[in-house]
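Visitor: Sharing a sequence plus its predicted fold:
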Amino acid sequence: MSEILKQLSDEGVSIWLDDISRERLRTGDLERLVKDKHVVGVTSNPTIFAKALSKGSAYDDQVRDLAVRGVDVEEAVRAITTYDIRWGCDVLRPVYDRTDGLDGRVSIEVDPRLARDSEKTVAEARALWWMVDRPNLFIKIPATEEGLPAITAALAEGISVNVTLIFSLERYDKVIDAFFAGLEQARANGRDLSKIASVASFFVSRVDTEIDKRLDKIGSDGAKALRSKAGLANARLAYALYEEKSGTTRWKALKDAGARPQRPLWASTGVKDPDLNDTLYVDELVAPGTVNTMPEATLVAEADHGQVRGDTVRGAYDDARAHMAALKDAGVDYDDVVKVLEDEGVEKFEASWLELLGSITGELDSKRAGA
């Protein structure tokens, strides 16, 4: 086992893998990562599934059966992706049991084409929850304005939710309120709050990518000195908000009723800029009660040469606020940045979903022609 990853876990950071594939499951690779790399959870998204389907032959038998049955492509996508997620849940089930449901979670995302439709998002969440049928499942719902009521509704029905695509502090504040409202409704409905879980996925590296692009356009020495620090500052202030909301009477009442906290999850932690340390968004976001979901390359890098120096979040709030103020003074419009990032995030996942549909359509047609 990696001593560095053990140190990270001991600091209260749950290590999740941001990847899943039939090949990884079939070969036992995920089990090895759980055993050797302290991996205690898995996240997925449409891009990950599109990539998995494009490689190898792991899906051929299932696609052939789906073609013989004459199912349409929408049903085929659901059958294929939920199969992987169900298998992943079973692999992680011992972790779920050992941690009393804290970890051992596997996430699947609702169809990203529904991101701006509350009612359809809830219906999709129900369908995925039923199809996978595992207690250690998370349904990923994007934190769009339309996603907020869907988050509340899903939680109220006892569906555990991974809130994804969070970029702004203002939206994160609303996400926390949506979480509270969902648990309050669940309690009113007589549900056991200890069985409902949630994480809030706050994206990191994409913030730097967008802001650095704007700083480079400004071009001054002062602007250049601000590069590649906004993602960390933004995330640290998100944790400050998490702590603030955790001290409210509203949360204390839910906690007394058995509720679990909605843990902050650091997503998009793979470094995009080759000039940066490849473990930057892990080493600099260590705080208790958090999750860091990493692409495999980041996980391997952290295990090899990460530098765990204890809590690197709670002592940096003042610096984070100062940095965000400096960005504003330099002419970076934070509100516009996070709007662009949310819109792009939805569009990218939708494009990946359409790519996935196209790939499976081709495979189904090929198998039918071969039959």
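Guide: Everything's here; your move.
Visitor: hey, let's count contacts and neighbours off CA atoms from now on
Guide: Noted.
Visitor: Identify all contacting residues around stretch 318-328.
Guide: Contact with stretch 318-328 is made by 223, 226, 229-230, 232-234, 236-237, 334, as judged by C-alpha atoms under 8 Å, 6 or more residues apart in numbering.
Visitor: so how far is the longest helix along the chain off the chain centroid?
Guide: Ranked by number of residues, the top helix in the chain under DSSP state H is helix 334-370. Relative to its parent chain, helix 334-370 has a centroid offset of 17 Å by C-alpha atoms, centre = their mean, to the nearest Å.
Visitor: SS state for the closest residue in space to residue 334 that isn't next to it in sequence?
Guide: Among residues not flanking residue 334 along the chain, residue 328 sits closest, at 7.2 Å (C-alpha to C-alpha, 6 or more residues apart in numbering). With DSSP: H, G, I helix; E, B strand; the rest coil as the basis, residue 328 sits in helix.
Visitor: burial count for residue 328?
Guide: The tally of other residues near residue 328 (other C-alpha atoms under 10 Å) stands at 12.
Visitor: From residue 340, how far out is it?
Guide: Distance from residue 328 to residue 340, counting by C-alpha to C-alpha, to the nearest Å: 16 Å.
Visitor: What residues does residue 260 make contact with?
Guide: Counted by C-alpha under 8 Å, 6+ apart, residue 260 has contacts 193-194, 196-197.
Visitor: Got another one to weigh against that:
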Amino acid sequence: MNQNLDRLADQGVSIWLDDLSRERLASGDLENLIQDLRVVGITSNPTIFAKALTAGTRYDEQIGDLARRGVGVEEAVRLLTAYDVRWACDVLRPVHEASDGLDGRVSIEVDPRVAHDTAATLAEARALWWLVDRPNLFVKIPATVAGLGAITAALGEGISVNVTLIFSLDRYDKVFDAFLDGMEQARKSGRDLSGIASVASFFVSRVDTEVDRRLDRTGSPAGRALRGKAAIANAGLAYQHYEQHCATPRWQALAAAGARPQRPLWASTGVKDPAYDDTRYVDQLVAHGVVNTMPEDTLRAVADHGRITGDTVRAEYAAGQRVLDDLRTVGVSYEDVVHVLEDEGVAKFAASWHDLYQALEQRLNTKVE
């Protein structure tokens, strides 16, 4: 095992991989990462699947069968992605069982084109939960306003949920409320709360990308001094909110009934600005009970030269709030930043979904010929 990754695990951080493909599954690479790099979960999204499905030959036989059966492109996408996720769930099932259901999770995302439609999002979540049919599945639901109701309803029905595309502290508070609402509905229905899980995926690097762009436009020394500080401050304050939520009587009552907390998950942890250390969104966001989902390059960088020194979040709450305050002082609107990032996040995933559909449709038609 690797010392840096061992230290992360000792601090209560779960290491998940932000990538999934048929090639990774068929080659045994995922098993190797579990064994060698302490990977205990995996996430996917439309962009990841678009890349996987349009590369290599691993999908050819299945696509040919779907074409011969006359399966439409929308259903073909669901079947192909569900197949990969089900396979990954089976690979990670021993991790799931060894961790008493905490880890060993695999995520599949609802169609992002319905992110602003509560009923359609819930229908997608139900369909994916049924289609994959594994207890260690997470269905990813975007944290849009419309998504909040779907999150509550899905959890209330016993569907484990990965809430994705969270950027703002205010929206995170609403996500946690939606989680509590859903778990209370599940308890009222007599469900086993210990079998329902959830994580809240707080996006990190994208915040710095957007804020730094705005800071550069200010042209001021004060603005330049804030570059690279917003994302870690924002995520750290989210963990403070998490601790506050877990201290409430409402949550304590659910915990006493067997519920597990909705763990914070750091997403988008690959560093996009080459001026920054490539492990900064791992080294500086260590806190007990969080998940850090990393691209493989970031995971290997942490294993090689990460600096894991213990909890790097809880002592920085005041400093993080000062960063957000200073952003306002130099003219960068936090509220506008997070609004833009949410809209862009939904739009980018929808665009990837569209690209995936087009590429798969061409291959289905080719196989028919």
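Guide: Looks like it arrived, so ask away. In this text the structure is predicted, and so the values were computed from the model without any measurement.
Visitor: Write the ChimeraX selection for whichever of the contacts of residue 260 of the first structure are buried.
Guide: Selecting the buried subset of those in ChimeraX, with 16 or more other C-alpha atoms under 10 Å as the burial test, is done by:
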select :193,196,197
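Visitor: conserved subset of the contacts of residue 260 of the first structure in the second structure?
Guide: Mapped onto the second structure and checked by both residues aligned by TM-score structural alignment, their matches' C-alpha atoms under 8 Å, these keep the contacts 193-194, 196-197.
Visitor: Redo those residues as a markdown table? Include secondary structure.
Guide: A markdown table is the format used below for those (three-state DSSP):
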| residue | secondary structure |
| --- | --- |
| 193 | helix |
| 194 | helix |
| 196 | coil |
| 197 | coil |
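Visitor: For the residues you listed, could you give me a markdown table that also reports distance to residue 293 of the first structure?
Guide: Below are those laid out as a markdown table (distance: C-alpha to C-alpha, whole Å):
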| residue | distance to residue 293 of the first structure |
| --- | --- |
| 193 | 25 |
| 194 | 23 |
| 196 | 20 |
| 197 | 17 |
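Visitor: which secondary structure elements does the host helix or strand of residue 207 of the first structure contact?
Guide: Secondary structure from DSSP states H and E places residue 207 of the first structure in helix 205-218. For helix 205-218 of the first structure, the packing partners by 3 or more C-alpha pairs under 8 Å, 6 or more residues apart in numbering; DSSP states H and E come out as helix 221-224, helix 230-246, helix 334-370.
Visitor: Now list the buried members of the contacts of stretch 318-328 of the first structure.
Guide: Judged by 16+ other C-alpha under 10 Å, buried ones among those: 223, 226, 229-230, 232-234, 236-237, 334.
Visitor: returning to what we had before: highest mean neighbour count out of the helices and strands packed on helix 205-218 of the first structure?
Guide: helix 230-246 (a mean of 20; mean count of other C-alpha atoms under 10 Å).
Visitor: The helix or strand just after it vs the second structure, average distance?
Guide: Downstream of helix 230-246 of the first structure, the first helix or strand assigned by DSSP H and E is helix 249-256. For helix 249-256 of the first structure, the mean distance to aligned residues of the second structure following superposition is 0.3 Å (mean C-alpha distance after the TM-score superposition for the first structure).
Visitor: in helix 249-256 of the first structure, what's buried?
Guide: 251, 254-255.
Visitor: gap between the equivalent of residue 266 of the first structure over in the second structure and residue 215 of the second structure?
Guide: Under the alignment by TM-score structural alignment, residue 266 of the first structure pairs with residue 266 in the second structure. For residue 266 of the second structure, the distance to residue 215 of the second structure (C-alpha to C-alpha) stands at 23 Å.
Visitor: Then residue 336 of the second structure?
Guide: If you go by C-alpha to C-alpha, the gap between residue 336 of the second structure and residue 215 of the second structure works out to 14 Å.
Visitor: and if you look at residue 228 of the second structure?
Guide: For residue 228 of the second structure, the distance to residue 215 of the second structure - C-alpha to C-alpha - is 10 Å.
Visitor: So for these two, which sits in the more crowded spot?
Guide: Taking neighbours as other C-alpha under 10 Å, residue 228 of the second structure and residue 215 compare with residue 215 leading, 23 against 20.
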